[in-house]
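> For reference, the sequence and a predicted model appear below.
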Amino acid sequence: MGYYFNKILTDIPFEEAIEKTIQALKNEGFGILSQIDIKTTLKKKLDVNFPNYMILGACNPPFAYKALQVEDKIGTMLPCNVIVHEIANGSVEIAAVNPIASMMAIQNEALKGIAEEVRDKLKKAVSSL
């Protein structure tokens, strides 16, 4: 099982890919809690050049609440990260964490169904792009 799933978009500006990704996530009940601009951060902290790379911290509150009810330390694995990454030839890759893979580290069967539902919603958002 892979720890992420992805989709590559061609001929789309990076900023537009971010906007479309945020909207696709919103359509599946996710809000964005954080946006981490890796390119800018690495330039500022290490003075290195890096392609456009944004990490979106996505949260679906009802599912986060359910997960917290059955595993109070699950917050260490929240929110669900989704990346928007500029790759070669003007293409942009959108990739999301597979919650099933990350939940395997936790020995709590009650999380399995929640993780499956979140995975399905994330996959639907990514595939809709």
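Received the coordinates, thanks.
> can we go C-alpha only for contacts and neighbour counts from here?
OK.
> buried ones in the helix or strand containing Ala24?
Using DSSP states H and E, the element containing Ala24 is helix 14-27. Across helix 14-27, burial judged by 16 or more other C-alpha atoms under 10 Å covers Phe14, Ala17, Ile18, Lys20, Thr21, Ile22, Gln23, Ala24, Leu25, Lys26.
> alright, now check it against this:
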Amino acid sequence: MDYTINRLITEADFDAVDAHTRAALSAHGFGVLTGIDIKAKKKKLDVDMPPCNVILREVTGGVEVSAIDPAASMQVIDNPLLHAVAGQMRDLLTKAVADI
């Protein structure tokens, strides 16, 4: 099972992908509570930071968008209702990532 929903954007720079990601998430009912510049935090704290729910990173060939799959992260919890909601959220995130 994949634990993330990923897409490589090759035709835009980081700032454009950031703007498109925020717009796509908003269009599908998600909000961006905060943004963290991992490079700046790593330099300031001298530690690696764990991943967030949606991550943008420059990679060879473009900008990768990676969203944590809520259904995968909730699979260890024995609660069918939670699994159903997490599945719905996964579907919405998948659509949002596809729309970027």
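Structure received. All of these numbers come straight from a predicted model, not from anything done at the bench.
> Tell me how they score on TM after superposing.
TM-score for the superposed pair, counting by TM-score structural alignment, normalised by the length of structure 2: 0.89. Supporting figures: 98 aligned residues with a C-alpha RMSD of 1.9 Å.
> Would you mind giving the buried residues of helix 14-27 of structure 1 as a markdown table with distance to Asp120 of structure 1 added?
Shown next, in a markdown table, are the buried residues of helix 14-27 of structure 1 (distance: C-alpha to C-alpha, whole Å):
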| residue | distance to Asp120 of structure 1 |
| --- | --- |
| Phe14 | 25 |
| Ala17 | 21 |
| Ile18 | 20 |
| Lys20 | 18 |
| Thr21 | 16 |
| Ile22 | 16 |
| Gln23 | 16 |
| Ala24 | 13 |
| Leu25 | 12 |
| Lys26 | 14 |
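> what angle separates the top helix by length along structure 1 from helix 14-27?
The longest helix of structure 1 (DSSP state H) is helix 110-127. An angle of 140 degrees separates the directions of helix 110-127 of structure 1 and helix 14-27 when computed by axes from the mean of the first three to the mean of the last three C-alpha atoms, to 10 degrees.
> Which residue, other than its chain neighbours, is closest to the most centrally placed residue in structure 1?
Centroid-nearest residue in structure 1, with C-alpha atoms, centre = their mean: Val82, separated by 1.8 Å. The shortest distance from Val82 of structure 1 to any residue other than its chain neighbours is 4.2 Å, reached at Ala96 (C-alpha to C-alpha, 6 or more residues apart in numbering).
> against structure 2, where does stretch 102-117 of structure 1 fall?
Residue correspondence for stretch 102-117 of structure 1 in structure 2, counting by TM-score structural alignment: residues 73-88.
> What residues of the matching stretch count as buried?
When neighbours are counted by 16+ other C-alpha under 10 Å, the buried residues of stretch 73-88 of structure 2 are found to be His83, Ala86, Gly87.
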